[in-house]
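Sequence and predicted model, in that order:
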Amino acid sequence: MSIKKIWQVYASGSLVRQIVAGLVLGILLAVLWPQGGLSVGILGGFFVGALKAVAPVLVLILVASAIALHKTGNQVYIKPILILYLVGTFGAALVAVAASFLFPTSLTLVTGVVAQTPPSGISEVLHTLLMNVVDNPVRAVANANYIGILAWAVALGLALRHAADSVKNALSELAGAITQIVQWVIRLAPIGVFGLVASTVVATGFGELLAYVKLLLVLVGAMLFVAFVVNPLLVFWKIRRNPYPLVFTCLGQSGLTAFFTRSSAANIPVNMELCRKLGLHEDTYSISIPLGATINMAGAAVTITVLTMAAVHTLGIAVDLPTAVLLSVLASIGACGASGVPGGSLLLIPMACSLFGISNDLATQVVAVGFIIGVVQDSCETALNSSTDVLFTAAADRAEQRKN
């Protein structure tokens, strides 16, 4: 059988089934032949690298194209999606606070060096976000600064609104070509997942997580509650019908790949392709998906809140209801800025701990605990964040279609 024939058979198969097969085979290889599991890690690195390489260019071109080619009268439902993003993130923080009260956990604080310096406060987070908006466009693409990429894409799209039709057609063709490349990369997902799972299981194992099982259960439980209760309620509020088919589709086809790539940015091409399959308006999802990858951070809000509350319980600090709500607000704002801070959500924990007067030294130890459980925490967090981008985009899109 020729290579072309093999590729055609592979490409015509169910992507989700192939990813599950890659997952199972990766675990088996890691258990039966650890050295081979480490060796195939290059396949996972290649897949994630390809996604990260194409994602910044995809966002820049598709957002600029969508705005430049937008015609008066075409529906773009960004405002309701933005509301869902913000409400969903705040709701996730409230769920995390409630879970921490119901199932209080304590930490065995560890010593260790955290590679990056955490932000000193919310003002530093906002300053970083603002500076990212005006970043050099070439540097923004090279460093995957999606806030800067979005800003330049919007500006470029607006500037090209009155360009000649030949320029707009060329931009449209370029967007189509980038989309085709993305589809090729996505078809490599089963092979990439196979390599990622095999190398991760061999390299990390799960023994070191046993000491923090209760903390992990609270973290993952809160995220599952958000995914299967809070988000469906928000979707039902918008579409007024059973939300779970859409919820399961987004979790299965977006959350699964995000779980293994552990990068919302790398999952942008996957989400774009899923939105296309769902028949959503390209003018809408070409903007809302990269926007969601920067500000729709329910999983990050859960992580910040649960670990902060664990530190509070460890130190015996009493927390009243108003302070808990304030923590939810702070965690939500910080989570929205997590993508602009080196180290992501874990390095925003000291900022939240400062609300309770916890010293930076102790807060940094909490961050170190976060890195220990990061194998599971970061995967679940990214799966929730990324799948919700598509879920809320689809909910807003279908709600507006229902009105019309």
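Received, thanks.

alpha carbons only for contacts and neighbour counts from here, please
OK.

Stretch 173-193: how far from the chain's middle?
19 Å (C-alpha atoms, centre = their mean, to the nearest Å).

before we move on, what about stretch 156-167?
31 Å.

any residues touching that stretch, and which ones?
63-70, 168 (C-alpha atoms under 8 Å, 6 or more residues apart in numbering).

mind redoing it with 10 Å?
The contact list for stretch 156-167, computed with C-alpha atoms under 10 Å, 6 or more residues apart in numbering, reads 60-71, 150-154, 168, 171-173.

Can you select the buried ones among those residues for me in ChimeraX?
In ChimeraX, this line selects whichever of these come out buried by 16 or more other C-alpha atoms under 10 Å:
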select :60,61,62,63,64,65,66,67,68,69,70,150,151,152,153,154,168,171,172
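
Count the residues that sit near Thr200.
Thr200 has 20 neighbours, counted by other C-alpha atoms under 10 Å.

What's the separation between it and Arg398?
In this view, Thr200 and Arg398 are 38 Å apart by C-alpha to C-alpha, to the nearest Å.

do Asn145 as well
30 Å.

neighbour count winner among those two?
Ranked by neighbour count (other C-alpha under 10 Å), Asn145 and Arg398 place Asn145 first, with 22 against 19.

which residue sits closest to that one, ignoring its sequence neighbours?
Using C-alpha to C-alpha, 6 or more residues apart in numbering and skipping the chain neighbours, the partner closest in space to Asn145 is Asn132 (6.9 Å).

Quick check: Gly334 vs Ala30, distance?
From Gly334 to Ala30 the distance is 37 Å (C-alpha to C-alpha).

Which one's more surrounded, the two?
Gly334 (30 against 23).

ok, second structure coming up, stack it against the first:
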Amino acid sequence: MNLLFVTVVPLVFFSIASAVASMADAKRLGKILGVMMLVFTATAIVSSLVMLGVVKIFPMSGEGIVLSMPADVPSQKLSAQIVNAITVSDFRDLLSRKNMLALIIFSILIGLAALFSKRDGERFREFLISGNAVMNKAIGIVMLYAPIGLGAYFAYLVGVFGPQLLGSCVKAVAVYYPAAMVYFFVFFTLYAGLAAGRKGIRAFWANIIPPALTAFATGSSVASIPVNLKASERIGVPEDIREVVIPMGATIHMDGSCLSAVLKIAFIYSVLGMDFSTV
């Protein structure tokens, strides 16, 4: 498990920077990012609407739950929150997967700088491409043993946190997981069909199981980046697209978070005795 996590930072840097540096021009990067944001926004809206419909059918119940007053939380301006999310004050902070968005922005910047340097940046571009190849090979080695680690880690999580599912949040959990499974099987199939028809659906389901199991076992989108890159390569996604979109998607494309966010809001409404059906 730790091997998956420690390889994420160099993998993200080399994959994004090399993909951007190898593009024919910056216009392609702009097109990729534009389409990516459009798709991410559309699927986020769809997932939110799905859970909104689910909680209308299966209302939450927070009876008997007493909320305690939280400790004083220091307030922070929105502008400061945005700055802290996309930047870091020290280069060494980029080496932490906790600052993934800042790392992605830095990687794009380095890739663009290498692209615009033309002949002067040729050797550096070769370094980025070589580094990307080395990291992909390293990931291949790690993934040979990943199923063992993932299985052990998942068993540990079930053993430690499983009993907590029997508490007051059991209904929310019972609603979330079936809804998430329906969204996964139905809507992901629909998305694959819209992208490439029946061929896309077959390719998707032939390659999605390892990334899905990795994400489910680790509870981390970032930890799933390596296996997602491998799966998208097998599907046939162009290199520059997959190496830009997947690392960014692990940070800002959160359909599962949209599902859980709507569910949490509905649950809080019920705890406070408010009617969520009017939302």
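Right, received. Where do you want to start? Computed from a predicted structure; not experimentally measured.

Return the set of buried residues in stretch 388-404 of the first structure.
388-400.

can you tell me which residue in the second structure aligns to the residue nearest to Asn145 of the first structure?
With TM-score structural alignment defining the correspondence, Asn132 of the first structure maps onto Ala85 in the second structure.

List the residues that contact its match.
Per C-alpha under 10 Å, 6+ apart, neighbours of Ala85 of the second structure: 79, 98-102.

in which helix or strand would I find whichever residue in the first structure pairs up with Arg242 of the second structure?
Under the alignment (TM-score structural alignment), Arg242 of the second structure pairs with Tyr285 of the first structure. If you go by DSSP states H and E, Tyr285 of the first structure is part of helix 282-295.

so what secondary structure elements neighbour that helix?
Counting contacts by 3 or more C-alpha pairs under 10 Å, 6 or more residues apart in numbering; DSSP states H and E, helix 282-295 of the first structure is packed against helix 41-69, helix 78-102, helix 146-159, helix 268-277, helix 321-336, helix 374-403.

Gly219 of the second structure and Pro247 of the second structure: what is the separation?
On the measure of C-alpha to C-alpha, Gly219 of the second structure and Pro247 of the second structure end up 16 Å apart.

What strand or helix carries the match of Asn132 of the first structure?
Using DSSP H and E, the element containing Ala85 of the second structure is helix 78-86.

which of the residues in that helix are buried?
Per 16+ other C-alpha under 10 Å, helix 78-86 of the second structure contains no buried residues.

Also stretch 103-115 of the first structure?
Result for stretch 103-115 of the first structure [16+ other C-alpha under 10 Å]: buried residues 104-107, 109.

Same question for stretch 42-61 of the first structure.
For stretch 42-61 of the first structure, by 16+ other C-alpha under 10 Å, it's 43-48, 50-61.

Stretch 101-119 of the second structure too?
101-115.

And for Val87 of the first structure, the neighbour number?
Neighbour tally, Val87 of the first structure, other C-alpha under 10 Å: 17.

Wait, it touches Ala301, no?
No - using C-alpha atoms under 10 Å as the test, Val87 of the first structure is too far from Ala301 to be in contact (11.7 Å).

Could you tell me which residues touch both of those two?
Joint contacts of Val87 of the first structure and Ala301 (C-alpha under 10 Å, 6+ apart) are 93, 332.

Quick one: distance of stretch 89-103 of the first structure to the chain centre.
The answer for stretch 89-103 of the first structure is 19 Å, by C-alpha atoms, centre = their mean.

Now do the same contact list for Lys79 of the first structure.
So Lys79 of the first structure contacts 85, 288, 396 (C-alpha under 10 Å, 6+ apart).

Give me the nearest residue to the aligned partner of Ala212 of the second structure in the first structure, chain neighbours excluded.
In the first structure, Ala212 of the second structure lines up with Gly255, judged by TM-score structural alignment. Distances taken as C-alpha to C-alpha, 6+ apart place Ala383 nearest to Gly255 of the first structure, at 4.2 Å, with adjacent residues excluded.

That neighbour pairs with which position in the second structure?
In the second structure, Ala383 of the first structure lands on no residue (TM-score structural alignment).

and what of Ala93 of the first structure?
Using TM-score structural alignment, Ala93 of the first structure pairs with Ser48 in the second structure.

do Val54 of the first structure as well
Match for Val54 of the first structure (TM-score structural alignment): Thr7.

doesn't Gly140 make contact with that match?
No - with contact defined as C-alpha under 10 Å, Thr7 of the second structure does not count as touching Gly140 (11.1 Å).

Between the two, which contacts overlap?
Pro226.

So which bits of the host helix or strand of Ala172 of the second structure are buried?
Secondary structure assigned from DSSP H and E places Ala172 of the second structure in helix 170-182. Residues of helix 170-182 of the second structure classed as buried by neighbour count (16+ other C-alpha under 10 Å): 171-172, 175-176, 179-180.

got it, and stretch 254-267 of the second structure?
By neighbour count with 16+ other C-alpha under 10 Å, stretch 254-267 of the second structure contains the buried residues 254-256, 258-260, 262-263, 266-267.

check contacts around the aligned residue in the first structure for Lys171 of the second structure.
Under the alignment by TM-score structural alignment, Lys171 of the second structure pairs with Lys214 in the first structure. By C-alpha under 10 Å, 6+ apart, the contact list for Lys214 of the first structure reads 103-107, 220.

Same question for the spatially most central residue of the first structure, what's its three-state structure.
Against the mean C-alpha coordinate of the first structure, by C-alpha atoms, centre = their mean, the closest residue is Ser264 at 3.2 Å. Of the three states, Ser264 of the first structure takes coil according to DSSP: H, G, I helix; E, B strand; the rest coil.
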